[in-house]
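Colleague: Give me the fold of what follows.
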Amino acid sequence: MDRRNFLQATTLAALAQAAGMARAQNDWPQKPLRLVVPFTPGGGTDATSRLIAERLTVLERWTVVIDNKPGAAGNIGLDAVAKAAPDGYTIGMGQTSNLTINPWLYPKMPFDALKDFTPIAEVAAQPVVLAVRADSPLRTLTDFVKAAKARPGQFSIAQAGSGTVGHLAGEMLARRAGLQVLQVPYKGAGPAMTDLLGGQIGLYFGSSVSVMPQLSGGKARALAVTSAQRLPALPDVPTVAEQGFPDFEATTWVGLVGPAGLPADVVARLNAAVVKVVARKEVQDKLALEGSVPVTGTPQQFDAYIRAEHAKWGALIRDAGIKLD
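Modeller: Got it, this is the predicted structure:
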């Protein structure tokens, strides 16, 4: 084969390969998707992930398989996503803790939260609720701040564990209000709520999911929510920001991420599908039942939000000297 024919053959082969790759991407997905959930079955992140997976299966006719990989506050599951092939067939449900808090608490992380993932779409956010027993004399956040300032060090706030958003929300409030309070970490939301209702502790900063049943049952009362706006499920409960602390916001959020280098067209298709799912009334109704607020946007907006949250929590953790027990 002379040089001219060789170049023509090489060019044709390259064009055929490019066309084949484009066709393969346009036909994506051609096999089931694996959605890694970095927490155990039955929790809030797992429930939201299964809701999204089920609706993607119905609306897009994709097969989405849930793969629970708990451990190390979500680090193990997200590490599996970071190390997966960037072909769109392995995605993960990222969260506040594993993407923006853990990097500042763990001396050694298995991944770089800002470099090893492709943000796809935020899904939902859950504010933290400051709750007391129904018979508590504290009826507003202002009541608590005044009482805590009058009796420094005599108030304790339960939270579901060191490094949780509830823990950090309590630290943020204490610093903003100039309070001396004792943070009491529990091994989960259940024990914390049990001690609140039993009178062993006076206040609990917990996720809306863990607090809603007791609020609905009249056993607990909410003093404030930590979202930027009031929670639709608790319209009569003012935000922390409304009660004298402008711009105060602390939420647990979840959103889909993939490995770094995910093809842009795959990211766009996943984002569009998730936005469509979250916009469905039945999905929003289910999220509202657990105190979650649906959140959607572009991959670029989600990326910017992750980076902002990473910086915010990092500054608080450094300034407060927070360490894992």
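Colleague: Going by C-alpha atoms from here, please, whenever you check contacts or count neighbours.
Modeller: Fine.
Colleague: any chance you could map the strands in the stretch 1-150 of the chain?
Modeller: Listed in chain order, the strands of the stretch 1-150 of the chain (DSSP state E, counting those that start in this stretch) span 33-37, 64-68, 90-95, 117-133.
Colleague: could those strands go into JSON lines alongside distance to Gly258?
Modeller: Shown next, in JSON lines, are these (distance: least, CA to CA, whole Å):
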{"stretch": "strand 33-37", "distance to Gly258": "10"}
{"stretch": "strand 64-68", "distance to Gly258": "14"}
{"stretch": "strand 90-95", "distance to Gly258": "5"}
{"stretch": "strand 117-133", "distance to Gly258": "5"}
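Colleague: So which of these is nearest Ala260?
Modeller: strand 117-133 (4.3 Å; CA to CA).
Colleague: And that closest one, what's buried?
Modeller: In terms of neighbour count (16 or more other CA atoms under 10 Å), strand 117-133 has its buried residues at 117-133.
Colleague: what number of residues lie near Arg151?
Modeller: Neighbours of Arg151 under the rule other CA atoms under 10 Å: 13.
Colleague: just to revisit the earlier point, of all the strands of the stretch 1-150 of the chain, which one comes closest to Ala268?
Modeller: Ala268 sits nearest to strand 117-133 of all the strands of the stretch 1-150 of the chain, at 7.8 Å, using CA to CA.
Colleague: please give me the structure for this one as well, since I'd like to look at both together:
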Amino acid sequence: MRPGRRGCGALALALALMAGGLPVHAQRAVTIVVPTPPGGPIDRVARVVAQYLQPRLDAPVVVENRQGAAGKIGAQAALRAPRDGQTLLAVSPSILTVNPVVDRAVGYDPLKDFTPLAIVAANSGVLAVRAGLPVADLAGLVDFAKAHPDGLTYASFGVGTSLHLQSEELLQTLGITARHVPYKGEAQAMNALVAGEVDMMVYVTAPIVPYVQSGRVRALAATGARRWELLPGVPTYAESGLPALRGYTYRSWVGLAMPAGAPAAQQDAVGRALRDAMAEPGLRLALEGQGFEPQAYDPAAMREAISSELDRNRRVAASGRVHLD
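Modeller: Next comes the predicted model:
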């Protein structure tokens, strides 16, 4: 006698349980929590990844924006979800390596409360100044700053954000000072630079390219270890000729993490799906088209990046240059 559908379903369920838990595609939708507003770098990367994860998980992948409190609201929302591997958090250095340093009430430990899955995309950028600032290169910027103590201003996308800390780290490295002017987001900070309301941004990404090309702002240095493909004529920090910047680099990134404590089978299933998605040429092209650098799937490398950047940001915070009020 042939088994009925109910018998086959029971057998499949039993085999799945024996194998260490139900596969992701047999459960509810996977949610990627984005702790920032729609349209920003984290959101854009998360939506590209969701598109390629969905067919590999054979389940809907939903992007949910839970912005506020410098990313704290979204991170804590992900941690409150069931620890079943169905909720992921899209992250950046601000979420995992800055908030835990500058916010005593952040409510999570980045290495204990989350399982790093992979850095999906890196985000290169440039140090840029307003067109009317009379400097042509980094050496000129340093000379101008020393000749006009506290005369420079720099924009960031908020007090206590990654750009705030990175700006102060660079200024300290160069031995100069500038007044911090925080804005509500990256777009607002960049628009202020273009309008000439502030003198510089020490790290600004792909949206600045047309303004550099049109001469409305001036790019002085690429922040990565090599020249940026979008603006190949801009020298790197190492090429500036300033001894203080030998070996100095900065880049941002976007990755995915899972709240810790999910079943190993679920972690493995999501990890395999993400690995396969990140190897897809279509995903890589989609990220490159938005100015990102696709990365290789490497959970260990992400954990190491979090750890080293936490140490780097703690040193900046301990310098006394970062004022959070």
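Colleague: and of the strands of the stretch 1-150 of the first structure, who's closest to Arg50 of the first structure?
Modeller: Of all those, strand 64-68 sits nearest to Arg50 of the first structure, with 7.1 Å by CA to CA.
Colleague: what range in the second structure matches that closest one?
Modeller: Under the alignment (TM-score structural alignment), strand 64-68 of the first structure falls on residues 61-65 in the second structure.
Colleague: ok, average deviation of the matching stretch from the first structure?
Modeller: Its aligned residues in the first structure lie a mean 1.0 Å from stretch 61-65 of the second structure after superposition (mean CA distance after the TM-score superposition for the first structure).
Colleague: Identify all contacting residues around that stretch.
Modeller: Under the criterion CA atoms under 8 Å, 6 or more residues apart in numbering, residues 29-38, 43, 46-47, 50-51, 53-54, 74 lie in contact with stretch 61-65 of the second structure.
Colleague: try 7 Å
Modeller: With CA atoms under 7 Å, 6 or more residues apart in numbering as the test, stretch 61-65 of the second structure has contacts from 29-38, 47, 50, 54.
Colleague: again with stretch 39-46 of the first structure
Modeller: Val37, Asn68, Lys69, Pro70, Gly71, Gly74.
Colleague: Pull the contacting residues for the nearest residue to the second one once chain neighbours are set aside.
Modeller: In space, Asn68 of the first structure comes closest to Val37 once its chain neighbours are excluded; the distance is 4.7 Å by CA to CA, 6 or more residues apart in numbering. Residues touching Val37 of the first structure, when contacts are defined by CA under 7 Å, 6+ apart, comprise Asp46, Ile66, Asp67, Asn68, Lys69, Gly77, Gly92, Met93.
Colleague: correct me, but the last one touches Val36?
Modeller: Okay, so that is Met93 of the first structure. Yes: here Met93 of the first structure reaches Val36: they are 6.4 Å apart, a contact under CA atoms under 7 Å.
Colleague: and the aligned partner of Gly40 of the second structure in the first structure, how far is that from Ala160 of the first structure?
Modeller: Using TM-score structural alignment, the equivalent of Gly40 of the second structure in the first structure is Gly43. Applying CA to CA, to the nearest Å, the value for Gly43 of the first structure to Ala160 of the first structure is 13 Å.
Colleague: Ser210 of the first structure too?
Modeller: Distance, Ser210 of the first structure to Ala160 of the first structure, using CA to CA: 10 Å.
Colleague: Mind jotting down where the helices sit in the stretch 101-250 of the second structure?
Modeller: With helices called from DSSP state H, counting those that start in this stretch, the stretch 101-250 of the second structure shows them at 138-147, 162-174, 186-194, 209-213.
Colleague: Tell me which of those helices approaches Arg284 of the second structure most closely.
Modeller: For the helices of the stretch 101-250 of the second structure, proximity to Arg284 of the second structure was assessed by CA to CA; helix 209-213 is nearest, at 20.3 Å.
Colleague: Once aligned, what mean separation remains between that closest one and the first structure?
Modeller: Superposed on the first structure, helix 209-213 of the second structure shows a mean distance to its aligned partners of 3.2 Å (mean CA distance after the TM-score superposition for the first structure).
Colleague: Can you point out the buried residues in that helix?
Modeller: By 16+ other CA under 10 Å, the buried positions in helix 209-213 of the second structure come out as Val209, Val212.
Colleague: what's the answer for stretch 52-70 of the second structure, then?
Modeller: Within stretch 52-70 of the second structure, the residues scored as buried using 16+ other CA under 10 Å are 52-54, 56-57, 59-67, 70.
Colleague: Closest to Ala225 of the second structure out of those?
Modeller: The nearest one, if we look at the buried residues of stretch 52-70 of the second structure relative to Ala225 of the second structure and count by CA to CA, is Ala70, at 27.9 Å.
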